[in-house]
Every structure is written in C-alpha cells, then in structure tokens.
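Peer 1: Here's my sequence, what's the structure:
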Amino acid sequence: MSIRVMSSEFSKVIFMTLLLVILFSGMAFAQQDQAAANAVAIDTVWTLIAAFLVFFMQAGFAMVEAGFTRAKNAGNIIMKNMMDFASGSLVFWAVGFAFMFGSGNSFIGTTGYFLQDSFANLGLDIPIAAFFIFQTVFAATAATIVSGAMAERTNFSGYLAYSVVITAFIYPVVGHWIWGGGWLAEMGIIDFAGSTVVHSVGGWAALAGAIVLGPRIGKYNEDGSANALPGHNLLMAALGVFILWFGWFGFNPGSTVAGTDLSIASIAVTTNLAAAAGAVMAMIVSWIKYGKADVSMTLNGALAGLVGITAGTANVGNLSAVIIGAIAGMIVIYSVEFFDRLQIDDPVGAVSVHGVCGAFGTLAVGIFATDGGLLFGGGISLFITQLIGVVTVFFWAFGLGFVLFKAIDALIGLRVTEEDEIEGLDYSEHGAESYPDFMVNIKAKN
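Peer 2: As a prediction, this is how the structure comes out:
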C-alpha cells in the first residue's frame, strides 16, 4: 500500500472521529439544555401548585374565624376574607410587589410597579409571573390574620381601607427587609417562610386594631373578669384548621420555589411534626388547667405549631421541630389568657397564634438552627440577629397599624354602632343573614 493511500485512509478515520465527537457533543449539549428546561418547568409547576395550596388557606381562615364567632356575623367574616384577597391582589400587583422585591435600597424597592420591569435582581429561573402569584397569596394571608382579631364590631368600609394599606405598604416593606435583599437580609436573618414576615406582621397589626376598637359588648365585666362569647360552630372552625394545616404544605415547602429541591420533603416533615406537637401540647395544657381537653385551644395549638415552625422549617431537625411546636402550643394558651387579662378582645386568638408564636418561632431559629443555632455550636450572633428582626418588625407593624386604625377611626369610623353590633354585622353591614332559616332571638341571647 502506497503512502498516499495510507494517508487517505488515515484522513478518513480522523474525519469520522471528529464527526462522531461533534455529533455526540451536540447530543450532550441538547440533553443538557433539555434537562435545564425540564428543571425550570418542574420548578414552575411546583411553585404554582404551592401558590394554589396557600390560596386555599383563605378558605381555612374564613372557616376558623366564622366558626369561632357568632352566627350573626358569619357573612361579614366571609366578606372580609374575600375582599382581603380580591382588593389585595390588585394593590399588590400595582405597588406592593415592587416595594417588596423591586430594586431600590435597603428599606424599600422602587422599581417594578404593575410588573413592568424584569426583576433580574431576584435571580429567578422560574417566570416572574409564577413567583408573583406565589407572593400574592402570602400577602393576602398577612392581611387576613387581622380579620379575626377585629371580628364582630368593625365597620366594613374601615376594614377595607386597612386591608388595602397593609397589602400595599406595611407588609411589603417588611418583606423587602427580609426577603427582598433589605437591611435585615444583609444582617443574615433567617425567616424561611414567614413566621415574622407574614404572621407577626398580621398579628401585630391585629393587636393594634383590637386595642383601637376596644372589646365587644358584654365581653368584660366591671371587675375585669371576662365572659365567654362562644363561637357558633366548632365543626366549621375545625374544618378551617385542617384546611390551613393542608395549605401549609404549600406555604412552607413551596417557599423553596423549586420542585427540584429535594429538601421540600424534609420541610414537609418538620412542618407536620410541629403542628402535631402544638396540638398535643395545647390539649394537655388545657386539660390540666381547665379539667377538660379544650377544643378551641387544641385547634389553636395546631396553628401555633405551624406558625412557630415556619421561620426555621428548612433549618432545623425533626426533634427541634417537635420542641418548637410543643412550646408554641403551650405559649398560645398563656398568651390568650394574658391578653384577656389586659381586656384586649381577640375573638379567635389571632394575636397570640400569629403575633406571639410568630415572634417565638423566629427567635427559635437562633437556638435550634443546625447551622448557626445556639444549641448547635453557633454562638449567640444568629439569635441576636433574629431578636433585632422581631423587635423591629413589632414596632413597624404595631406602630403603623395603630396610627392607621386611629386615622381610619377619625376619617371613616372604625367601629359600628352599639345597635348594629347587637343586631349583627351580617344584616347591618350587608343586608343579609347567613342562616335565614335558623331563627335566633338576638337581643335575648346577645
């Protein structure tokens, strides 16, 4: 064989080898591109499913609040919950989301009104629309928390004014501080799914509203003792708690905004364990204190455990989740009694469940976090950061909430008349009755 023929054959081999390399490289790149596209699709679908679960929590809040209050106000409770989400969705789209996640400074975002900007600063792989709808349902949750604490005596138009302001400004600013790259985020605060951002903001605003409103007629005696004003339907309240517990599996695991993040499984476990421990501990404590296993306290104990674990659900182990939930379930009982002694009337225990247990859960991260927690060799620095966040958010949400409710009271009127309160807000505010076939002598029984 001549040298020319050998050279020709060798060239063919080289050519075929290069062709195969190029072909398989292209296939590999194509597979990588497809894998990346699939991951984005999975993350997007997961975020949307989680958002839908959290949206369903609005039904849970409505059932809890209606069940824990009297029949003559059930329709009013439903209207407030409905409008929290409806009006809140619009104002959060217009300005709230921009204040929370837009580029700006360490205090507030200043770009992205009406979702007009790219929000490249967030570094998201999923579409901004998916992230926006997930954050919208969170904003609605913060607003709805206040409804229960102000139930049975609040002017509907005054409540609507409050709902718009908290969703447009009070809540988004705190969200920017912690989730939007603001000053607390720079300090290293951990509030994974919102024990403080969502629950404490709503809880402290609820405290302000309850103080400005004053207690319901007949709630407290001249000697300071409290009278029970039982809710009309424990079954409804229990259904609401189960719906909220279910929705929390979107609230906490969904905060990864990534279905490809396998930590969603462990987050679901810590969420469930804390809720279970909160319910069990509340049942035990109420049984010892009152001689009976109290239904309403047990229901609130489950919610307290859920609120308590929300900050650290991705950062603590299973045993720590049980401890956090159990402590929250105990705290909520003593907190409800504390506010009753102060004659702060909170018909559903919203301040105790969301404000107090939200603060506790945020602080608990500084103790129980596997990376940086006091009990795991991290020292005191994380706890101090968490404490700064809790205290700052209290002054922000309670302070602005108090000023807001005072302004609404002066300009619109925050509380209904005594006659309307006795008659019930369903009729006086909405011209309807939730139970028209169930005749109640309201004046005799209320």
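Peer 1: can we go C-alpha only for contacts and neighbour counts from here?
Peer 2: OK.
Peer 1: Could you tell me how many residues sit around the nearest residue to L382 once chain neighbours are set aside?
Peer 2: Residue nearest to L382 in three dimensions, not counting chain neighbours: G366, with 5.0 Å by C-alpha to C-alpha, 6 or more residues apart in numbering. Summarising burial for G366: neighbours were counted as other C-alpha atoms under 10 Å, giving 28.
Peer 1: in a helix, that's where G366 is, yeah?
Peer 2: Yes - when DSSP: H, G, I helix; E, B strand; the rest coil is applied, G366 is found to be in a helix.
Peer 1: I'd say it and I388 touch.
Peer 2: No - under the contact definition of C-alpha atoms under 8 Å, G366 does not touch I388, with a separation of 11.4 Å.
Peer 1: could you pull out the helices for the stretch 251-400 of the chain?
Peer 2: Defined through DSSP state H, counting those that start in this stretch, the helices belonging to the stretch 251-400 of the chain, from first to last, are 263-290, 295-310, 318-341, 350, 357-368, 381-411.
Peer 1: Please generate a structure for the following sequence too, so the two can be compared:
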Amino acid sequence: MTIKRISQLALAASLIAVPQLGLAQEAEAPTVVPTDSVFIFNSLLFLIGGFLVFWMAAGFAMLEAGLVRGKNATMQLTKNISLFSLAAIFYYLIGYNLMYPLGDWAVDGVLSGLFGPGVLEAVGITREAADDYGYASTGSDFFFQLMFCATTASIVSGTVAERIKLWPFLIFVIVLTAIIYPLQASWSWGGGFLSDMGFSDFAGSTIVHSVGGWAALTGAIILGPRIGKYSKDGKVNPIPGSNLALATLGTFILWLGWFGFNGGSQLAMGSVGDVADVSRIFSNTNTAAAGGAVAALILTQVLYKKPDLTMTLNGALAGLVSITAEPLTPSLGAATLIGAVGGVIVVFTVPLLDRLKIDDVVGAIPVHLFAGIWGTIAVVFTNGNANIGTQILSILIVGAFVVVTSAIVWFVIKAISGLRVDEETEINGLDMAELGMEAYPEFSKV
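Peer 2: Okay, here's the model as predicted:
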C-alpha cells in the first residue's frame, strides 16, 4: 500500500472520528439541485447519448460493408449514409410529432391528432420561454430520439443486401421512419395504450430493435434469397463477407454507441440517483455484450469444432439487444446471463433461417428480432413491476403491426417499380451496375 493511499485512509478516518467539525451533519443535509442545473444536465445527457447513437450509424455501415461481398460494398455504404439522412428529414417532417403528440389524440392512445414538422425552441432561449424548463430542451430530445428512429432503418439494410435496388429500398425507409416506427413507438414512449397497459421496454428491445427485425424479415421473405445461396437439393451455400476486419470494427463501434443508446435512455442526469443509474446501465450494457460474445464463441467451438468470428460478433450485438429492454435493474451477473442467452439465440437461429430459406445477409434478424423478443421477456426476471403477459402481448401487437404495414409497403413498391435487381446485375455486383464505382478498385498505372 502506497504512502499516498495510507494518508488518504487516515484523513478519511479523522473526518469520521471528529463529528464536531460538522461534516457528518452537513453530509446528511438534503441537497436541492437548481432547476437550471437539472435542465442543463438532462439536456447534456440527451446530446451525449445522441451523438453516441449517431456513431452507431458508422458501426452499421462498417459491419454491413464487411459482411457483404466486395462487389456490393459501395452499395451498402451508399444505403447507410442515405437512410440516415432520409430518416433525419422525415422524422423532422412527420415522425417526431406523430411519436410525441403535442396536441390532443385523434384516437385516444393510438393515433396523434397532430401532424407537421417538429419545432425547436428559439435561438438564445431564456428559461421563461423554454418548452420544458424543469426537464430538458426540445432540441436535445429531438436529436436523441431521431437517432433511435434511424437505427431501426439501419437494421433492415443489412438483411436485404446484395439484391435490392437502391431507390425502392430508400422509399421503404421513408415510410418506416416517418410513419411505421413513430406510430408504434407512440403507443409506449408517447403515452399510448401499451404504456397504459404497463408495457416495459427501457431503451427499445422491441420498440426499436424488433421493429427493425420484423421489417427486415418481411422484406427478406418478399425479396427472396440471393442467387446461389440455396441449392435445389436444400443445401446451404455459405457466401463469405469481403472484409472481416471491417465487420469487427463495425461491431466495436456499435458496442461503443450502445452506451449512449441505453445510458441516454435513463432520460435524466439532474440528480445523484440519476447519474448512479446511468453508470449502472453502462456497466450492465457492457457485460451483456461480453456475455453474448463469449457464449457464441464457446458454442460455435462446441458445435462446429472451430470458433466462428461472425457468430461471435453477432453474439456481442445480440447481448446488447437483449439487455436493452431493461439495463438498469439487473445485477452484473444477471446482465451477463441475459446477454449470454442472446448469444446462444444467434448461434441457433442463423441456421434456422437457412432451413427456412430466408436469406439474411448480415444476421440482423437473429440479432435484432429474436434477441429483441428475448430481451423484452427477460425484463420480468429483474424488474418486479413488469408482467409477463403484458410483455408478450405487446411484442405480438407491435410485431403484427410492423409485419402488416411493412408487407403492404414492400408489395406496393414491388408493384410500382420492382424491388430486386436483374440477375445479371446481381451476379456482377450492384456497385458497378447501380452506382458505377467499386469499393476496392484494382490499382492501375497512370
């Protein structure tokens, strides 16, 4: 033990032993946090959490570009920058007010009566004119919630990769981010009927992740598998990604961004208790990811005699999705187990989809849909206020809504412009045919 540490302990002991200094009495006195500080720190949490979740967009782009073949990497990068930008615009134009109604509900608890662009506070706002001076700025709330909306669209992108046309996909993104996602999210986070039922989904295992998963599953079924993925005799032909280093980088970026995803969903940083809760959420989020990765690593070793990197990457992501529905109440041990179950789910559901001939290029359906369902159910194991019946019913309601609405949109787009590229384009790669450029052009002499 160092001299510095000994002196620190001696000082602490002297303070405890000398109550006449008034320090003990002062520590017991209640502290009232100024309203200005609450407003500032809550807004700061939204902003920090928001730009961390924004960084997840880079994670999705890198993960998908690494898991598709080189001839389709530029298309995935184009889709990711485009979908995020479209989500930002259409969530502003329609989605934000549809999700968080500022007026009366047209259908109580189901549909907002207010449509139109989101409006922020004026420049140089004063406390008297702030929309919610006692809580946080509207701008910080809008920024944070937008990132969740964009994440939902990113989930769909990887599943339908390597065979979907660019513009039909982007049209679907517009409908998803402007209407489908905000409407179902309003039922829980906007004070709608699922919230009244007691549905508990802290940061969105169902509201965000399974919604993206349901939309992706519907799209994958309607679109069909890639050419050569499944033989007529039922054999599954693996199609390796082009850059596993890039996919691994994307996973770590997503892992980092998830601290904002879950930590920011505490929605408050204006008290000692709130900050302590945020730190607990960070720790549980991290260990759940670790549990998912290790479970997938060990299970693939046991089942296939060799560990599988892509399964391990998706195992970490499944652990993150699993803990998202309730990252606050579990202990570190419970959070690790919840994440580990998510990793196991990935290892078993990836081949299940192949048996069903549902081609999910990056494994987003096992990660975001199946692990999202598990995470939402797992809430009841650590949160005494959650009810298993309500959790399952809410999952089914959201799932049915997203599947039906997504299918309608996919089929309408298919009828009008078609969804899938032609066979020659798919074989040669979407990069050159659709975009006229390659992600990895060969070096040539000038």
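Peer 1: Can you calculate the TM-score here?
Peer 2: Overall, the chain-to-chain superposition scores 0.86 on the TM-score scale (TM-score structural alignment, normalised by the length of structure 1); 398 aligned residues with a C-alpha RMSD of 1.8 Å.
Peer 1: can you tell me which of the helices of the stretch 251-400 of structure 1 comes nearest to I22 of structure 1?
Peer 2: Shortest distance between I22 of structure 1 and the helices of the stretch 251-400 of structure 1, using C-alpha to C-alpha, is found for helix 263-290: 37.4 Å.
Peer 1: Pull out the buried positions in that closest one.
Peer 2: Residues 264, 266-287 are the ones in helix 263-290 of structure 1 that count as buried (16 or more other C-alpha atoms under 10 Å).
Peer 1: The helices of the stretch 251-400 of structure 1 into TSV, with extra columns for distance to A35 of structure 1?
Peer 2: Output for these, formatted as TSV (distance: least, C-alpha to C-alpha, whole Å):
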stretch	distance to A35 of structure 1
helix 263-290	20
helix 295-310	31
helix 318-341	32
helix 350	45
helix 357-368	35
helix 381-411	37
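Peer 1: Out of those, flag the one nearest M236 of structure 1.
Peer 2: Distances from M236 of structure 1 to each of the helices of the stretch 251-400 of structure 1 were compared using C-alpha to C-alpha; the minimum, 11.3 Å, belongs to helix 295-310.
Peer 1: I'd like to check the angle between that closest one and helix 357-368, please.
Peer 2: Using axes from the mean of the first three to the mean of the last three C-alpha atoms, to 10 degrees, the interaxial angle of helix 295-310 of structure 1 with respect to helix 357-368 works out to 50 degrees.
Peer 1: F54 of structure 2 -> structure 1?
Peer 2: For F54 of structure 2, the aligned position in structure 1 is F55, judged by TM-score structural alignment.
Peer 1: so that match is in which element?
Peer 2: Using DSSP states H and E, the secondary-structure element containing F55 of structure 1 is helix 3-67.
Peer 1: And that helix, what does it pack against?
Peer 2: Judged by 3 or more C-alpha pairs under 8 Å, 6 or more residues apart in numbering; DSSP states H and E, helix 3-67 of structure 1 is in contact with helix 74-91, helix 128-149, helix 234-251.
Peer 1: Next, the mean deviation of the second one compared to structure 2.
Peer 2: On the superposed models, the aligned residues of structure 2 are on average 0.5 Å from helix 128-149 of structure 1, with distances taken as mean C-alpha distance after the TM-score superposition for structure 1.
Peer 1: Return the residues in contact with D345 of structure 1.
Peer 2: For D345 of structure 1, the contact set (C-alpha atoms under 8 Å, 6 or more residues apart in numbering) comprises 149, 210-211, 214-216, 219, 339.
Peer 1: show me what contacts the equivalent of S163 of structure 1 over in structure 2?
Peer 2: S163 of structure 1 is assigned V173 in structure 2 as its aligned equivalent, the criterion being TM-score structural alignment. For V173 of structure 2, the contact set (C-alpha under 8 Å, 6+ apart) comprises 83, 86-87, 153.
Peer 1: change it to 7 Å
Peer 2: Contacts here follow C-alpha atoms under 7 Å, 6 or more residues apart in numbering; on that basis V173 of structure 2 touches 83, 153.
Peer 1: rewinding a little: now, which of the contacts of D345 of structure 1 lie within helices?
Peer 2: In this view, the contacts of D345 of structure 1 that belong to helices under DSSP state H are 149, 210-211, 339.
Peer 1: can you tell me how far the nearest residue to G103 of structure 2 once chain neighbours are set aside sits from L183 of structure 2?
Peer 2: Nearest residue to G103 of structure 2, sequence neighbours excluded (C-alpha to C-alpha, 6+ apart): L114, at 5.9 Å. Per C-alpha to C-alpha, to the nearest Å, L114 of structure 2 is found 12 Å from L183 of structure 2.
Peer 1: Show me the common contact partners of those two, please.
Peer 2: L98.
Peer 1: neighbour count winner among those two?
Peer 2: Neighbours around L114 of structure 2 and L183, counted as other C-alpha under 10 Å, are more numerous at L183. The numbers are 24 against 17.
Peer 1: residue in structure 1 matching I365 of structure 2?
Peer 2: When structure 1 is aligned by TM-score structural alignment, the residue opposite I365 of structure 2 is V351.
Peer 1: nope, V398 of structure 2 is what I meant
Peer 2: Using TM-score structural alignment, V398 of structure 2 pairs with V393 in structure 1.
Peer 1: Now do the contacts for A87 of structure 2.
Peer 2: Here A87 of structure 2 is in contact with 149-150, 174, 177 (criterion: C-alpha under 7 Å, 6+ apart).
Peer 1: Do I have it right that the residue nearest to L382 of structure 1 meets G373?
Peer 2: Yes - taking C-alpha atoms under 7 Å as the definition, G366 of structure 1 is a contact partner of G373 at 4.8 Å.
Peer 1: can you list residues touching both of those two?
Peer 2: Shared contacts of G366 of structure 1 and G373, defined by C-alpha under 7 Å, 6+ apart, are found at L382.
Peer 1: measure the match of F54 of structure 2 to F15 of structure 1 for me?
Peer 2: F55 of structure 1 sits 60 Å away from F15 of structure 1 when distances are taken as C-alpha to C-alpha.
Peer 1: if you skip the residues just before and after it, what's nearest to A50 of structure 1?
Peer 2: Sequence neighbours aside, G250 is the residue nearest to A50 of structure 1 in space, at 4.1 Å (criterion: C-alpha to C-alpha, 6+ apart).
Peer 1: roughly how far apart are the aligned partner of the one you found in structure 2 and L45 of structure 2?
Peer 2: Structural alignment places G250 of structure 1 opposite G260 in structure 2 (criterion: TM-score structural alignment). To L45 of structure 2, G260 of structure 2 is 9 Å away according to C-alpha to C-alpha.
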